[in-house]
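*Asks:* got a predicted model here, sequence first, then my questions.
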Amino acid sequence: MPSKKVLFLASANLEAGLTSMALGLARALQREGLNVAFSKPIGQSPLGAGGTADPSIAFARDLCNLPVTGSLPLTRASDLVAAGDIDGLMDEVVDLMDELHGDYDVLVVEGLVAVETDTLALPVNAAMCRALGADLVPVVNANRPSASDIGSLVRRVARQFGGNDDTLDVDGGFAGILVNKVPEDTDPDSLHGLMQADLGPNLPILGTVPFDPSLYAPRLQEMVDAMNLTVVNAGAMESGRVSEVVVAARSVELVLPCLVPGALLVTPGDRADICLAASLSFLNGTRLAGLLLTCGSRPDAVVSEIMRPAAEAGLPIFLATDDTYNVAAQLAQLDCHVSADDRHQMERVITSIADRIDVSALLPRLGAATKPLLSPSAFRHQLVQLARSADRRIVLPEGEEPRTIEAAIKCAQKQIANCVLLGDPDAIAAKAAKLGHVLPSNLEIVDPASIRARYVAPMVEMRKHKGLTPEQADAQLEDTVILGTMMVTAGDVDGLVSGAVHTTADTVRPALQLIKTKPGAKIVSSVFFMLMPTEVLIYGDCAINPDPSAEELATIAIQSAETAIAFGIEPRVAMISYSTGGSGIGSDVEKVRDATRLAQSLRPDLLIDGPLQYDAASVASVGKQKAPDSAVAGRANVFIFPDLNTGNTTYKAVQRSAGVVSVGPMLQGLRKPVNDLSRGALVEDIVYTIALTAIQAAAPEVPAVSVAEAI
C-alpha cells in the first residue's frame, strides 16, 4: 500500500478524456519538481471493451518517464465483481502498488472510464479510491453542461463516492476538479470563475481545458483501416489527419469556403466540379486532408488527367463503395482516441492539457518539497514561461515563409514574444489564410520597403572603414536578413531568428559585421540543448568553431556556463577529452588541460573540470573511479568538446541513436542575440528558437572576462 499521497481521477460524465487529463495532471506536477508515479489499476481498451490494450501505462512510461504499475485485465475485474468479491479485487489492486520502487512524492491513479450501459466503473472506482486512501479528482466533460450543470455533476460524484455533497472541499475527500473540452465559444477563464462561485472557494478548480479539434483529429490511415477504403492516391497520407469533414452536397461555389487545411472532402466520384475544385485548392496551397470519393465511382479519364498534378503534389484520394450518406455516418463514428502508437499526437495532447492546469493549490496538500526538474517537457515549459516574462521583440526576416508565419502566429497566441514579420503584408495574410489561420492582432507585419531608408545612414557609418557607400548600403538592405540585423543593431528589436530558407553563413555573417561580439569576447560559439529523458544537457561548441585554441575553448566553456544559468540550469562544466585527469599525453589533451586551468582561473565561481572522458563526466560510477575528487565527474550537465568534429559528431550520434530531441544551435558571444535555424526546421523548432532568443535578450549582462588579458 503506498504511503505517499494518492490522487484518484474519475470521470464525472461520458467522454471526459480521463487518460489525457490524468497524464496532463502528472505532467503539471512533474513541472513543479515532484516525483510522480502512475497507475491504471484496471486496464481497458480506448473504447471500454475489446480492441487494443489500454495505452495509458505505455504513454505514462514512455512519454512522461513515470514509474508505473501493471494493470489487471478488465475481464478479471468483471468476473470478481460478478462473483460478489469486490474486496478480493481491491486486494489485487492494492498489491499492484508494491510494483512501485524508488522514491516518489505523489501517485496519480486513473480510474475506469465509464461507457454507455456500463455498470462496472462507478462501484469499482469508488472502491479503488477508498482502498488506496486517495483524494478524488473528478474530471468533467464540459462540452454540454453549463456551469451549474457542472456543479450538479460534481455533487453527484461526491454522493457516488460516499462523500457529502454539502462538503465540496479538500476536507471532504476532494483534491480538486478538472474540466475538459470547454466549447470553443466559451471562455475557459470565465467558466472557471462561474464554477468557483457555484462550488465554493474551498474546492480548487485545477484546470479548465478548452476543446482543440486538432488534438482529436484521426489519422488518415486509421480512417482507411476502419472504413476499409481503397487508396487511389496515397500522397501525404502518412502524416495526414482529418480535422473536419466536408460533405459536398451543394453547388461548388458554396463548397469552396469550406475547403480549409485539414478538411476531408467527401463527394461522389462523378461530381467533376467538386473534384476539380479540391485539386485546384490543393495546388494553391490549401493542405486538404484528402478527397474521399463515394458510391464506388471515380472521375472519368479527362477529369482524372486534370487532377493528376494535385495527386502528384500529395493530395490523398480515397474510394468508398457506400453512398455519401452512409460514408458520412461512418466518419461521424470514427474513434478519435489517440492510438497507442501515435506518440507525437499524445505528446501534443499531454502538453496542451498540462499548460492549462495549475497545481499550486495541490502542493501544500501533497506535503512534498518541490525542486527544479528539467525533463524535456519541463524545459520546454520553462522556455515558454521565461520568454513570456522577457516580453521581447524578435524580428523574423523570412516573414513570407509558411513555417515562419505559423510559428509567429503561435508565439503571438501564446504570448511567447512580440514577433515582427518582414514581408509583403498582403502575401503574408494570403499564406496565413491558406494555412487555415487568422493573423492575430498582436502580430506585427512590416513591409521591408517602408523602413529600409532609415537604416542606410547608420549602416554606412558602421561600415565606412570598409568604404561602404549609401547606394551599396541601400542595395544590401534589400536582403531582409541584413535589414533585420540592422534593426537589432539599432535597438528597434531585441533579437533575430533566421535560417528556414537561408544558410547559416547568410544569418551569422551580418551579425558578426554589424552587431559584433560582446566586449572581451573574441569569438562567437554555439550550444545545443539536448533533451534527455530525465534532464537537459548542454553541448558546446557543435556548430561554429572548427578547431578552437585553448583560450577559445576556455571562452566557450564560460559562455556555455552563463547560458546554462540564464536558462535555470546550475552548470557543472566538463571539458571533454580522450583522457581523464593527468593520464593522457599529446597536444590535443594538453589543449583541453590548458583550457580548463584558464577557465577555472577566470571564473572560480563556476564548477569546471577537465580533461574528462565522456563516460567519466556523465556516469557517476565511472566518474567516482576515474576522478574521485572531482565535483563535476559523473554529474556534468554542460559538455565542452575539444573541436567541431568531436562536438558535431557526438551531438548527432546521441540525437539519432538515442532518439533525443535537440534544441539549437543557439549562438553565444554576440552583443545582441541572433539565432540560426536548420532549413528543415519544424514549426515547433522555430517557436522554441524564438523563445530562446527572447530569453537571451532579457538575460542580465555579465561582464565578459578577456581571455587574452588573463594569459
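*Replies:* That came through fine.
*Asks:* going by C-alpha atoms from here, please, whenever you check contacts or count neighbours.
*Replies:* Will do.
*Asks:* which residues touch residue 686?
*Replies:* By Cα atoms under 8 Å, 6 or more residues apart in numbering, the residues touching residue 686 are 403, 404, 407, 677.
*Asks:* how does it look with 10 Å?
*Replies:* Contacts for residue 686 (Cα atoms under 10 Å, 6 or more residues apart in numbering) come out as 403-408, 411, 497-500, 663-664, 676-678, 692.
*Asks:* how close does it get to residue 160?
*Replies:* Using Cα to Cα, to the nearest Å, one gets 48 Å for the distance from residue 686 to residue 160.
*Asks:* next: residue 360.
*Replies:* As it turns out, when the distance is counted by Cα to Cα, residue 360 lies 27 Å from residue 160.
*Asks:* residue 303 too?
*Replies:* Distance, residue 303 to residue 160, by Cα to Cα: 61 Å.
*Asks:* repeat for residue 682
*Replies:* With distances taken as Cα to Cα, residue 682 is found 47 Å from residue 160.
*Asks:* are any of the contacts of residue 686 buried, and if so which?
*Replies:* In terms of neighbour count (16 or more other Cα atoms under 10 Å), the buried residues within the contacts of residue 686 are 403-408, 411, 497-500, 663-664, 676-678, 692.
*Asks:* just the contacts of residue 686: which are in strands?
*Replies:* 497, 498, 663, 664, 676 (DSSP state E).
*Asks:* now the two most distant members of the residues you listed.
*Replies:* Spatial extent of the ones in strands among the contacts of residue 686 (Cα to Cα) is set by the pair 498 and 663 at 14.7 Å.
*Asks:* residue contacts, residue 267?
*Replies:* Here residue 267 is in contact with 246-249, 274-275, 291-295, 297, 319, 323-324, 327-328 (Cα under 10 Å, 6+ apart).
*Asks:* now do residue 26
*Replies:* Taking Cα under 10 Å, 6+ apart as the definition of contact, the neighbours of residue 26 are 7, 20, 34-38, 60, 64, 66, 106-109, 350, 354, 359.
*Asks:* which residues in the stretch 1-150 of the chain form helices?
*Replies:* Residue ranges of the helices in the stretch 1-150 of the chain, as given by DSSP state H, counting those that start in this stretch, are 18-31, 56-62, 74-82, 86-96, 121-131, 147-160.
*Asks:* and of those, who's closest to residue 507?
*Replies:* Checking the helices of the stretch 1-150 of the chain against residue 507 by Cα to Cα gives helix 18-31 as the closest, at 34.2 Å.
*Asks:* what residues of the closest one count as buried?
*Replies:* Neighbour-count burial for helix 18-31, with 16+ other Cα under 10 Å as criterion, is recorded at 18-31.
*Asks:* then this one, side by side with the first:
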Amino acid sequence: MDVARSVYVAGLGPGVGKGTVALGLVELLSRQVARIGVFRPLLSGPGDDPLLSLLTERYPVMAPYADSYGVTAAEAGSLIADGKWEELIGRIVGRYREVERRCASVVVIGSDFAGGPSSSSADEIPRELGFNARLATEFGSVVIPVISGEGRTEETLGAAARSAYHSLTDLGATVLAVIANRVPDGRCAPTAGLPVPTWSIPEVAAVAAPTVAEVAAALGGTVVTGGDGALDRDVLDYVVGAAHVPMLLEHLTDGALMITPGDRADLLVAASAAHAAGNVTLSGLVLTLGEFPDPRAVEVIERLNTGLAMLVVPTDSYHTIAAAGRIEARLSTRTPRKVEAAIGAFEQSVDTAELARLLDVARSTRVTPLMFENDLIDRARADRRHLVLPEGTDERILRATETLLRRGVADLTLLGDPAEIGRRARELGVSIGDARLVDPSASEWRDRFAARYAELRKKRGVTLDLAYDVVRDVNYFGTMMVAEGLADGMVSGANHTTAATIRPAFEIIKTVPEVSVASSVFFMLLADRVLVYGDCAVNPDPDAEQLADIALSSARTAAAFGIEPRVAMLSYSTGSSGAGADVEKVAAATALVRSRQPDLPVEGPIQYDAAIDPAVAATKLPSSEVAGKATVFVFPDLNTGNNTYKAVQRSAGAVAVGPVMQGLRRPVNDLSRGATVKDIVNTVAITAIQAAVR
C-alpha cells in the first residue's frame, strides 16, 4: 500500500538550481509510486512556468498543470496589498489539498519571491524562507533546503548547510536533508553537527549553461541557419569577434558562442572552418546590429556543414554580450539534454536509496510504464556493465550515448572511425564523454577475432582470409567483443536489419545448452502492469519443443525483470474446446513445459481473452491458477505474435519495449530501425541487466 508523503524543495537564495533537485525527486518517486503529484505554491511570473510544465508533461502526474499550482504572483500581490495574508495561505493550502487527495506522494517546489509578512508595510511580499516554512508546515511536508555552492569553500559550504537547517527548524519545519547544488569539483558540504544527511551536487555545465535557443529567445534573435539540434547546443562561453582572424582563432574556446557584427564575413568563415576542422567546438554564431551576412559567405559556411546555428540580433556587440551574460538556463520541455544531465547529476551525487528510505515511500503494487522504465535504469546503474554499440555514427546512438553516460547506465564502446564519430558528435553538439571509440578495420583485435571466427566456422569452409574480412563488419566485430569478454553485451539494429544484427550472435555466441532455439520477447507496458509477449520477432513457426523452449525462456526473462511468471500458451482454443494440428502443437508444448519445470504456473491451450480477463477465465477455466491473470503470453507462431503485439501497442496505447533476445549465452539485442533515443536507452539498460544476471 502506498504511503502518502509530501516533500517540499525550498531554495535558499536565487539561482540555487532547486529545479534539479525537484526533478531528481520526482524521478525517484516515479519509480516507487503510481500516483504522484507536483505542486507550485506560487507562479512567480506571467505565462507558463517552465519547470512545472516539464514535470506535468514528462511524468504521469495525477493533476494537470492548471491544478498543480496555488496562486499567481499577481493574485498573491493583490491579497497581500489588501492585508489578506491568511487568505493567501488558505487559498494555496486549499489548492494543495486537492492535489494531495489524488496522489500517493507530492513534490512541492517552493516559491521564489522575497519580502515578509512581518514587514511594517502590507505592500511588501513575504520573506521567502518564512513563507516556505509556513507552507511546508501547513502541507505536512518534510523540507529539503537547497543552497548554492557557487564560489564557496568547504568551510563556508558547511556553515551554509548548518544555517539552512537551523533557520528552517527554528521556523517549525521538519528538515529531511540538505542539498548543496552547483558545488565546485572536489568540495562538499560537511554534515558535522547536523542530524540529517547533506549531499553535494557538482556544477554541471550542461545544466547551468543556457542553450543557443534560450539565447536566441532572450536576445530576440532571428535564426539564419541551424535546426533544433543546433539550437539545443550548450553555450559555455562568449567570445566577441572584433579583431583580425589569427587573434580570433587564438581566443575561441570549446562551447563558445561567437558574437560579431554581421559584416565580418572573414570572422564568420574562419570560425566556421575552425569548428568544421575540429580545432574547436563552438556552440553557435551571433551577428549583431541586425545585419545579415553576405550570401556568398553563408554559402561557404553551409558547404562546411558545421551544424551550427547562426543568429541575427538587433543590438550592437556591447549590449548583446551584456544581455547574454544575464541569461539563466532553465529546465524545460524544450531542453531534453539539459533535463537528462540534471537527472544524471542528481543520481550520481545523492544517495537515492537512503533518500527513498527517509521518505518512507512503500513501493506500489501497480507498475506503470514509467516505473518499469526507471527501474531498468536503476538496476543497470546498480551493477554497471560494458556494452558495445556498433552503429557509432548514427545520430540516435550518439544522443543515447550522451544520456546513458550521464545517467551512469553503462560503460560504452562505439564502433566506427573515431574521427568520423567525433566529427558527427561535434555537429550534433553532444558529449560522448568517456565512451571508447574503436575502428574495426584498424583495431589491434582484428587479427585475434579473425582467428577465433575462422576456428568457429571452419566446418562451414571459412578461411582465415575470409574471416579477416568478415570481422571488419561492425556487427560481427561487436559480437566478437562480447564473445571474447571485451564487452558484456551488444545493442545494434538502428541501421541494420534484424538478420544482420542477430546472425553473428547465432554463429558466434550460440544458445545456452538447455535451450534449442533463441527467441525474443516484448515487454508490453500497459497503464497499470507489464506483460511479456513471446516470440514476436524471431521464429516464424516453432515446433512443440521450440515453443516449450520459448515459454521457459520467456518465464526466466520475466522473472529476471521482476515480473512473476504465469505463462499462457496461446491458441484459438481453450482447453479441449477445439481440435487441430495447431492446437495439438500448443498442448504438446504445454506438457513439455510442465514436465521440465513443474513449479512454473502454465496453462495451455488457452485463448487470449481467457488468459487476461478474470471474468472470461471464471467461465472457461475457473480452477486455473493462470487464466485471467497471465503475465507471460506465448504465441504459437510469429504471424500471430507480431500482429498481436502491434495491435495492442496501437489500440491500447501500450509501450512496447523490445524485441529482447533470450536464450543466447551472452546478451545481444536488436533495435527497430525506427527506434527513438528513448528506445535505445531502454534497450541498453535491458541488455546491461541481462549481462548482470548471467
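*Replies:* Thanks, I have it. Keep in mind that this is a model prediction, so the values were computed, not measured.
*Asks:* any idea what the TM-score comes out to?
*Replies:* Once the chains are overlaid, their TM-score stands at 0.82 when taken by TM-score structural alignment, normalised by the length of the second structure; 678 aligned residues with a Cα RMSD of 4.2 Å.
*Asks:* burial-wise, tell me which of the helices of the stretch 1-150 of the first structure comes out on top.
*Replies:* Mean neighbour counts were taken over the helices of the stretch 1-150 of the first structure using mean count of other Cα atoms under 10 Å, and the top value, a mean of 26, falls to helix 18-31.
*Asks:* residues contacting residue 618 of the first structure?
*Replies:* Residue 618 of the first structure makes contact with 574, 612, 632, 633, 634, 635, 636, 637, 638, 639 under the criterion Cα under 10 Å, 6+ apart.
*Asks:* list the contacts for the residue lying closest to it once chain neighbours are set aside?
*Replies:* Spatial nearest neighbour of residue 618 of the first structure, excluding adjacent residues (Cα to Cα, 6 or more residues apart in numbering): residue 634 at 4.5 Å. With contact set as Cα under 10 Å, 6+ apart, residue 634 of the first structure has these partners: 574, 612, 614-628.
*Asks:* please pick the buried ones from the residues you listed.
*Replies:* So, of the contacts of residue 634 of the first structure, 574, 612, 614-618, 620, 622-624, 626-627 end up buried under the neighbour-count rule (16+ other Cα under 10 Å).
*Asks:* count the neighbours of residue 474 of the first structure for me.
*Replies:* Residue neighbour count, defined by other Cα atoms under 10 Å, stands at 19 for residue 474 of the first structure.
*Asks:* list the contacts of it.
*Replies:* Applying Cα under 10 Å, 6+ apart to residue 474 of the first structure gives the contacts 452, 453, 454, 455, 456, 457, 459, 460, 483.
*Asks:* filter these down to the buried ones, ChimeraX style.
*Replies:* Applied in ChimeraX, the following selects the buried portion of the contacts of residue 474 of the first structure according to 16+ other Cα under 10 Å:
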select :452,455,456,459,460,483
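*Asks:* can you show me the helices along the stretch 501-650 of the first structure?
*Replies:* According to DSSP H, counting those that start in this stretch, the helices that the stretch 501-650 of the first structure contains are 504-510, 550-566, 587-602, 614-618, 620-626, 644-657.
*Asks:* looking at the ones you listed, which is nearest to residue 213 of the first structure?
*Replies:* Between residue 213 of the first structure and the helices of the stretch 501-650 of the first structure, the shortest gap by Cα to Cα is with helix 644-657, which sits at 31.5 Å.
*Asks:* that closest one against the second structure, how far on average?
*Replies:* With mean Cα distance after the TM-score superposition for the first structure, helix 644-657 of the first structure departs from the second structure by a mean of 4.5 Å once superposed.
*Asks:* ok, which stretches of the stretch 351-500 of the second structure are helices?
*Replies:* With helices called from DSSP H, counting those that start in this stretch, the stretch 351-500 of the second structure shows them at 352-359, 369-382, 395-407, 418-428, 446-456, 464-470, 474-483, 498-508.
*Asks:* tell me the buried residues in the second one?
*Replies:* Same thing as helix 369-382 of the second structure. Along helix 369-382 of the second structure, these residues count as buried under the neighbour rule (16+ other Cα under 10 Å): 369-381.
*Asks:* check the last one too.
*Replies:* Going by neighbour count (16+ other Cα under 10 Å), the buried part of helix 498-508 of the second structure is 498, 500, 501, 502, 504, 505, 506, 508.
*Asks:* select, out of the helices of the stretch 501-650 of the first structure, the one closest to residue 193 of the first structure.
*Replies:* Per Cα to Cα, nearest to residue 193 of the first structure of the helices of the stretch 501-650 of the first structure: helix 550-566, 35.6 Å.
*Asks:* average gap between the closest one and the second structure?
*Replies:* After superposition onto the second structure, helix 550-566 of the first structure lies on average 2.2 Å away from the residues it aligns with, using mean Cα distance after the TM-score superposition for the first structure.
*Asks:* between that helix and helix 376-390, how big is the angle?
*Replies:* Helix 550-566 of the first structure and helix 376-390 are oriented at 80 degrees to each other (axes from the mean of the first three to the mean of the last three Cα atoms, to 10 degrees).
*Asks:* now do the same contact list for residue 653 of the second structure.
*Replies:* Contacts for residue 653 of the second structure were tallied using Cα under 10 Å, 6+ apart; they are 524, 525, 526, 527, 647.
*Asks:* distance check, the first one against residue 378 of the second structure.
*Replies:* I take that to be residue 524 of the second structure. Residue 524 of the second structure sits 19 Å away from residue 378 of the second structure when distances are taken as Cα to Cα.
*Asks:* before we move on, what about the fourth one?
*Replies:* Taken as Cα to Cα, the spacing of residue 527 of the second structure relative to residue 378 of the second structure amounts to 20 Å.
*Asks:* what does the third one give?
*Replies:* Taken as Cα to Cα, the spacing of residue 526 of the second structure relative to residue 378 of the second structure amounts to 20 Å.
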